[in-house]
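Trainee: dropping a prediction and its sequence here:
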Amino acid sequence: MTAQPTNKPHQWLNMIKKFEQDIRIVMAFMTRIPVPYPLDTEGRPTSRNLAEAAWSFPLIGILVGFVSATVLVIGFYLSLPLYVCALLAIVSSILVTGALHEDGLADVADGFGGSHDPERKLEIMKDSRVGSYGVLALAISVLMRTLLLGSLLSLAQLSPLGADNYQWAILIQIFAIYISAHMIGRGLAPLMMSHLPLAKKSGMAATAAKPKLRSSYGSLLLTLFFLFLFLPPLSVLIVLVSNVLMILFLSWLTMRQIGGYTGDVLGTAVQLCEIVTYLALLSYIA
């Protein structure tokens, strides 16, 4: 009998193709980086959707974090004021993402603070206009991130005179912290999508659909892998515990307020995780 040919190389190629398509789908949705939307073998838009690609969310966080962390370090070596460096890094991340998550935070603040009725809250969140709660939430977010990043940079500036190696070590640590802060919120967001109900049947979150558990937990495992790659084990534990608690609190709050999640809630989670990561690690390092 002749041996049957195996399709393993073909299967691997298909898997790699799906991974590449998923990353391009998420990049096209979560950033303003111009990437062509993936096509299938017949030249039509791929049938894969954002929910199937949710496992790759943390990779986009790494990309956004890397770009803006580079701006942060360049500003530091140009001897710009620390808080100017921090603000420039934040502005660069906003430009890369098109203020996607800031918009979500503002909408959630307006909706949760603007009414007692869940349906009315959802109407307010859908409104493109920004109210006083939204403006305050955005101002507090930008201010908090600027102050926390500036405080982290001050650790490098306070290095002993002439100790270039020490300063470089601190800057590399800050670089890793910044990337981790952008990654973890995006890595945990698919868990909210899998485990919470949709608050409404229309909108971005409904269009994206709910990811399967293998996709959301794949995102979590990828996040854990890179956290242990970027940070010491104790720092990973501190970051993980603080952010899981924050996600649990936000999940509880959004269930009470609107009975489920929306795309704006996910954007809020990304923003809050970034702030919580800086707070947790700054309190630990300092």
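Mentor: Thanks, I have it.

Trainee: C-alpha from now on. contacts and neighbour counts both.
Mentor: Will do.

Trainee: buried residues, the longest helix seen in the chain. List them.
Mentor: Criterion DSSP state H: the longest helix present in the chain is helix 164-195. Buried residues in helix 164-195, counting neighbours by 16 or more other CA atoms under 10 Å, are found at 167, 170-195.

Trainee: same deal with stretch 268-286?
Mentor: Taking 16+ other CA under 10 Å as the criterion, stretch 268-286 shows 268-282 as buried.

Trainee: residues in contact with Leu231?
Mentor: Contact partners of Leu231, counting by CA atoms under 8 Å, 6 or more residues apart in numbering, are 173, 176-177.

Trainee: let's have those in CSV, adding distance to Leu220.
Mentor: Listed next are the contacts of Leu231 as CSV, based on distance: CA to CA, whole Å:
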residue, distance to Leu220
Gln173, 22
Ala176, 18
Ile177, 18
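
Trainee: picking up where we left off before, elements contacting the longest helix of the chain?
Mentor: Other helices and strands packing on helix 164-195, by 3 or more CA pairs under 8 Å, 6 or more residues apart in numbering; DSSP states H and E, are helix 57-77, helix 132-157, helix 213-230, helix 233-258, helix 263-285.

Trainee: another structure for you, compare them:
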Amino acid sequence: MTQNLQQKIKPQLTLLLLAVSFFTRIPVRLPAEISAEQLNQSSRYFAVVGLMVGILCSLIYAASVEYLPKEIAVLIAMAASLLVTGAFHEDGWADVWDGFGGGWSIEQKLNIMKDSRLGTYGAAALFIILFLKYQSLMAFASPLIALILANTLSRVVATSLIYDMSYVSLDATSKVKPLAQHLSNTSLMALFATGLIVSLWFLPLGECILLFVILFIFRALLAFWFNKQLSGYTGDCLGAAQQSSEIVIYLTLLVFGYGDVMLSTSSGVIS
């Protein structure tokens, strides 16, 4: 019985570690060979990786704010996120704005997005997103729960785009590809289940439903934008989706009234 359980858990653990290895700088040990199917299946754990990042940033903030001003503690938490992810999503956000802002044809946009240099559109967009993130986190009496929710749910939104959008190949030799190019029904359900469990843990049911409706609408807008610009998505688009969704979540929580009070970690009500 125990052996059968281990045989079932081990492949899933490999998929989780694979997701961690791609989206963070955390060193993990993986099998010598990873199949394309495993790459696709690991997408079910992208939200779990977001949960891990959110918890880590929250812990670092909680430790920092005990000894430092809140402004500095927030910056340290943001820096921790950049370090642990290698600014992976922020890079995609900047590349998307450089490409969409500087290119006319799809080919031009994709070529600009491949370029490792940062342009004016990308630099401006990067400044805006980081400043918005900082100001939003500062508006919370305590950003601990907001960090966990936003890091988790934003990856649900971004990853779900793989399910019903076409991947746009940059070129035959490009190495800039998303980890997964296919999202199965099982992986999609696992992804949503992770986001739902985390949301219900921290938010009342009504606010949880409203937040999901807002994110569903925002996801539709992102899909429309990417399809209009590229007729599909790239890995950079997923990074941009994650970053923008994170901001939408912070702003939504502030609209809900959590800006002047702390979120309860147990009952999901204002304490």
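Mentor: Thanks, I have it. In this text the structure is predicted, and so the values were computed from the model without any measurement.

Trainee: list the ones among the contacts of Leu231 of the first structure that the second structure also has?
Mentor: Among these, none is still in contact in the second structure (both residues aligned by TM-score structural alignment, their matches' CA atoms under 8 Å).

Trainee: closest one of those to Ile16 of the first structure?
Mentor: Comparing the contacts of Leu231 of the first structure against Ile16 of the first structure with CA to CA places Ala176 closest, at 27.3 Å.

Trainee: which position in the second structure aligns with the closest one?
Mentor: In the second structure, the residue matched to Ala176 of the first structure (TM-score structural alignment) is Ile145.

Trainee: again, but for Gly98 of the first structure
Mentor: Aligned partner of Gly98 of the first structure by TM-score structural alignment: Gly86.

Trainee: ok, now how distant is that match from Arg25 of the second structure?
Mentor: When distance is defined by CA to CA, to the nearest Å, Gly86 of the second structure is 6 Å away from Arg25 of the second structure.

Trainee: over to Leu210 of the second structure?
Mentor: Leu210 of the second structure sits 34 Å away from Arg25 of the second structure, going by CA to CA.

Trainee: which part of the first structure matches stretch 184-193 of the second structure?
Mentor: Aligned by TM-score structural alignment, stretch 184-193 of the second structure corresponds to residues 212-221 of the first structure.

Trainee: centre of the chain to that stretch, how far?
Mentor: Offset of stretch 212-221 of the first structure from its chain centre (CA atoms, centre = their mean, to the nearest Å): 15 Å.

Trainee: can you give me the buried ones in it?
Mentor: Buried residues in stretch 212-221 of the first structure, counted by 16+ other CA under 10 Å: 212, 215-221.

Trainee: counterpart of Lys126 of the first structure in the second structure?
Mentor: Using TM-score structural alignment, Lys126 of the first structure lines up with Lys114 in the second structure.

Trainee: how about Ile258 of the first structure?
Mentor: Ile258 of the first structure maps onto Leu230 in the second structure when the alignment is built from TM-score structural alignment.

Trainee: what's near enough to touch its match?
Mentor: For Leu230 of the second structure, counting by CA under 8 Å, 6+ apart, the contacting residues are 106, 109, 168.

Trainee: kindly indicate which of those lies nearest Ala220 of the second structure.
Mentor: Of all these, Val168 has the smallest distance to Ala220 of the second structure: 18.1 Å, by CA to CA.

Trainee: still on that earlier bit, between the helices and strands packed on helix 164-195 of the first structure, which one is nearest to Ala89 of the first structure?
Mentor: helix 57-77 (4.7 Å).
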